[in-house]
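1. Next input, structure requested:
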Amino acid sequence: MNLPLLDLIIFIVFIAGVVVYGCSFYFRNTSPEDYTTGGGKIPAWAVGMSIFATFVSSISFLALPGNAYLSNWNGFVFSLSIPIASFIAVKFFVPLYRSINSPSAYYYLETRFGAWARIYASVCYLLTQLARMGAIMYLLALPMNALFGWSIPLIIIITGVCVLLYSMMGGIEAVIWTDTIQGGLMIIGALVCLGTLMFSMPEGPGQLFEIAAAHDKFSLGSFSASVSAPTFWVILVYGLFINLQNYGIDQNYVQRYMTAKSEKEAIKSAWLGSLLYVPVSLVFFFIGTALFAYYQAQPHLLPDALQAPGMADKVFPHFIVHGLPTGVTGLLIASIFAAGMSTVSTSINSSATVILTDYYKRFFRKNASMKESMRVLYITSLIMGILSIVVALAMMRVESALDAWWALASIFSGGMLGLFLLGFVSQKVRNFDAAMGVVAGILVICWMSLSPIYFTDGAWIKFRSPFHTNLAIVLGTTAIFIVGFVVAGIVNRNTGKTAQKGKPAHPKDKIKQ
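-> Next comes the predicted model:
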């Protein structure tokens, strides 16, 4: 189908406006510091909105309502873990990064365990970002293709080029300020959609709550002690580890802490960006529940093809096109694109920063000039943007892009989080101890992630993981802790040694970046 002219105009104006506004920051980038940290002068509220917008991808915008429509609010338990993870991040990690004053999150690992740790973590990060950007752009293209018949490759290329253009030219300031606009649009779009649903019920908003309560739609899931099902406790623990990784060690967020004016402002931005997601995710789940009640009360409005359980993720896009007034539909489609664009632009800029600080300046040109550094940032932004488009196009050949992304993310992120925490908690753990811990953690994560796929029958089935896959990062990180400490206790002979010889034991003992 074709969009009404007004909706199409709203959508095009939004996309063009974001690109032009983002590109206008090109003239403000006079140094690598401006490009990567905004000169450390961006207001805390804008940084916080950028953190929020980065966290909310187009996957969240479409998947959370679909999840609530199909089942209940079990997935919202993930959001309930955010305040705990945020407290740990602002208490320990934000002051750490501000004290070492490096735009790279992985510089700290070299101060603790040597260059191998920095390389390992940064490679994991870059591979994860490529998979993330590719998955988001591909999954963003699916509903647009289903609703309007637009070509999937064309949607991917246009989206990728638009985001690449302003994130490459404008640097971190362009990313943060466009994220702020996009984050605001996402919130407005979600609230407008929820309000429309509630007041479109035949018997008024109260009918929504009656139908939802009758079908147990507000349940947070089972409170049993099972480790093989997504119970309340499994999702809570999983969310704690994932969110600690996001707000504690992810370059996308750490780099934003460095753009704030002071440590106090960085802490404010971390709290704003994390806590804002909790009520907004609640709105997304409420939309899914409202959709269920809306079509229960008016089943003739939902095509038979969308009433099957496997079609839950397509119900919200259907409502956006057929249930919203003209003009509001364009706003919601722009909101979905905003969610995807903000996440991809962040990944492009942060990846370029990692390549410059962790590779080019560390191993090739330690004293690179300002002009040379800026050239590297522009080129690597371009390369990462192009590669993300290629990955998104390649995702068209994968059976499940979302499953592929989750599998890769759990493997890479588990090792990174465990390594950071191992280095932060104990100064007695050294280079070799940490390496052995990481190997053990990765093996555990691979076993938990892959054994359900490959150990399905015969004699191999007894080697299949009995744990829910969401616990992969939890047990993988725990394995790194335990093995790292045990090896440290066996191998470390001299209690006075707190770091590998020749390496500083504390991150404030600077090394050449």
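2. switch to C-alpha atoms for all contacts and neighbour counts from now on
-> OK.
3. Of all residues in the protein, which one is nearest the centre?
-> Nearest to the mean C-alpha position of the chain, counting by CA atoms, centre = their mean, stands Phe55 at 4.9 Å.
4. Please, which helix or strand holds the closest residue to it other than its chain neighbours?
-> Excluding its sequence neighbours, the residue lying closest to Phe55 (CA to CA, 6 or more residues apart in numbering) is Thr343, at 7.1 Å. For Thr343, the host element (DSSP states H and E) is helix 328-355.
5. How far away from the center of its chain is that helix?
-> Distance, stretch centre to chain centre, for helix 328-355: 11 Å (CA atoms, centre = their mean, to the nearest Å).
6. next helix or strand past that helix?
-> helix 370-394.
7. moving C-terminal of that next one, what's the next helix or strand?
-> Immediately after helix 370-394, counting by DSSP H and E, sits helix 401-425.
8. Touching the helix or strand just after that following helix from outside, list them.
-> Downstream of helix 401-425, the next assigned helix or strand under DSSP H and E is helix 431-454. Applying CA atoms under 8 Å, 6 or more residues apart in numbering, the contact partners of helix 431-454 are 112-114, 407, 410-411, 414-415, 418-419, 422-423, 463-465, 467, 469, 472-473, 475-485, 487-488, 491, 499-500.
9. Please give the structure of this sequence too, so both can be compared:
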Amino acid sequence: MNSLDYGVLAAYAGLLLLIGARVGRGHQEEGEFTLGGRRMPTWAVLSSMTATELSAATFIGVPHAAYTGDWSYLQLAVGALLAKAVLARHVIPLYRRLEIVTVYGFLQERFGPRPQRAAAVSFLIGRLFASGARLFIAALALSVVTDIPIPWAVVGCGLVAGIYTIAGGIRAVIWTDTLQALLLLTSAVAVLFLLVEATPGGMSGLFDWATDRGQTQILHLTPIFSLTDGRALGTALLGGFFLTLATHSTDHDMVQRLLTTRSAKGGSRALMGSALLNFPLTLVFLMIGTGLAHFYATPPSYSIEDQARILPLFAFHELPPGLRGLLFAGLFAAAMSSLDSAICALATTWTHDILPPPPGTPDTLRRMKRSSAGVTLLLVAAALAMAQYHALLVEHGTPLNLVEFALSSMSILYGGLLGIFALGITTRQRGSPASVIAGLSLGALIGLALFLHPVVLGYTRVAWPWWIPISALASYALASTGRTTAVFQTQKPD
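-> Prediction:
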């Protein structure tokens, strides 16, 4: 990279910090930091959700999946669409009626403070490792062009996201993510345009070439379900459905934005809008991966053995100055849009659900910002841990592609969370504090065993799309053995 590329990156990082400082100016109330005053416009929330869902795992991992395979990743998007339709119709309106600050406030209303705290701790651990995986993927790509070691790239990304999030809270997250969504899309379309231009026959020529080689295959129908192949149609649909149910109903990182709109209808519209946008955006990144496969059908003069970094390698060697900086600014944006919301969500969860201050405690906002700083350091540590685990997978000959690595990391604790949330939503009296905590713990143990089994066994016995359904079902079953005498009310009393 030359000075122009570094200038683009530096200018973008500076702009993010400026937005955070500007939005955070004059913040005096905790409600502004955590919920944006519940007056954020729907279109901004939609843009923010889209940017976060287009994490570094998507920006780097989806092209890598298409480069080495096909377009079967789109099957997951269908499952995600179905899940978001269910959530927009039934779950988000429930959360808004209860006027909760974090999603774990629902568990307090339904089961009491002990399950609320246990679930919040579970989320904190799971989100640290899931966001850590995404931060590692971003650092992996940035290390290609800057020669910065991965640990230092992790630290740099984490600090920038931490600074502007601490300054501006959820409003800074939403407004910076809106900018980042635009940059992500612009840089991705620019790369796709160049790849199409380099293909004889343009887009039709690229599509014909890929079709002849089976690289545009979306549906894997034989077999419909497979315990070991995550690309089988039924398995992928199930995995996408349960993964999205978990992330968009039990993960405050995703749900927090939906609580900032002026009404429940605004949150539901933002959720469904992100579901519909997911298809064309995912298709763009899959086409980039296919375009890279065609481009590198003739081996270049430089090494492309590390296929996980195929898009950064292409950008580094083939893109002109300025555009190269734009692409890596887009990658930087992908990393920031995942980190900023995670920092805000984890800090809010810590101060509201895990260690809330006594009523009337002054300087709650200052305490929130201190929590954000601590969360930033924990995210950096989690990313380094995920980097080490990825190295172990490679060493044992069972590496996942990057997008599978990112998605599977979310399954460790989310199955247990989904099980107890589903019980709370679908029943009125089932579940006691003890049985709910037991169900959450069982789901976590099963999720951890499934996540680690490829390293322990040396091969994958259960494909990652099954991990959340299995652990969620076990969690639900055990949690439902308890019973409460009070009937849950789905609306906050006046």
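10. one step back: from the contacts of helix 431-454 of the first structure, list just the buried residues.
-> Neighbour counting over these (16 or more other CA atoms under 10 Å) leaves 112-114, 407, 410-411, 414-415, 418-419, 422-423, 464-465, 467, 469, 472-473, 475-481, 483-485, 487-488, 499-500 as the buried ones.
11. Among the residues you listed, name the ones in helices.
-> Those of those mapping onto helices are 112-113, 407, 410-411, 414-415, 418-419, 422-423, 472-473, 475-481, 483-485, 487-488, per DSSP state H.
12. residue in the first structure matching Gly31 of the second structure?
-> Taking TM-score structural alignment, the alignment pairs Gly31 of the second structure with Glu33 from the first structure.
13. any idea which helix or strand carries that match?
-> Going by DSSP H and E, Glu33 of the first structure is part of helix 32-37.
14. quick revisit: got the contact list for the counterpart of the residue nearest to Phe55 of the first structure in the second structure?
-> When the second structure is aligned by TM-score structural alignment, the residue opposite Thr343 of the first structure is Ser338. By CA under 8 Å, 6+ apart, the contact list for Ser338 of the second structure reads Ala51, Thr52, Glu53, Ser55, Ala56, Ser131, Arg134.
15. Not counting its neighbours along the chain, what's nearest the fifth one?
-> Take Ala56 of the second structure and drop its neighbours on the chain: the residue closest to it by CA to CA, 6+ apart is Ala334, 4.8 Å away.
16. So what's the residue count around that neighbour?
-> By the criterion of other CA atoms under 10 Å, Ala334 of the second structure has 29 neighbours.
17. Count the residues that sit near the aligned residue in the first structure for Leu277 of the second structure.
-> Mapped onto the first structure by TM-score structural alignment, Leu277 of the second structure lines up with Leu276. Neighbour count for Leu276 of the first structure, taken as other CA under 10 Å: 15.
18. Helices of the stretch 101-250 of the second structure, residue ranges please.
-> For the stretch 101-250 of the second structure, the helices defined by DSSP state H, counting those that start in this stretch cover 105-110, 113-146, 150-197, 202-212, 233-247.
19. can you redo those as JSON lines with distance to His390 of the second structure?
-> Output for those, formatted as JSON lines (distance: least, CA to CA, whole Å):
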{"stretch": "helix 105-110", "distance to His390 of the second structure": "34"}
{"stretch": "helix 113-146", "distance to His390 of the second structure": "9"}
{"stretch": "helix 150-197", "distance to His390 of the second structure": "13"}
{"stretch": "helix 202-212", "distance to His390 of the second structure": "30"}
{"stretch": "helix 233-247", "distance to His390 of the second structure": "21"}
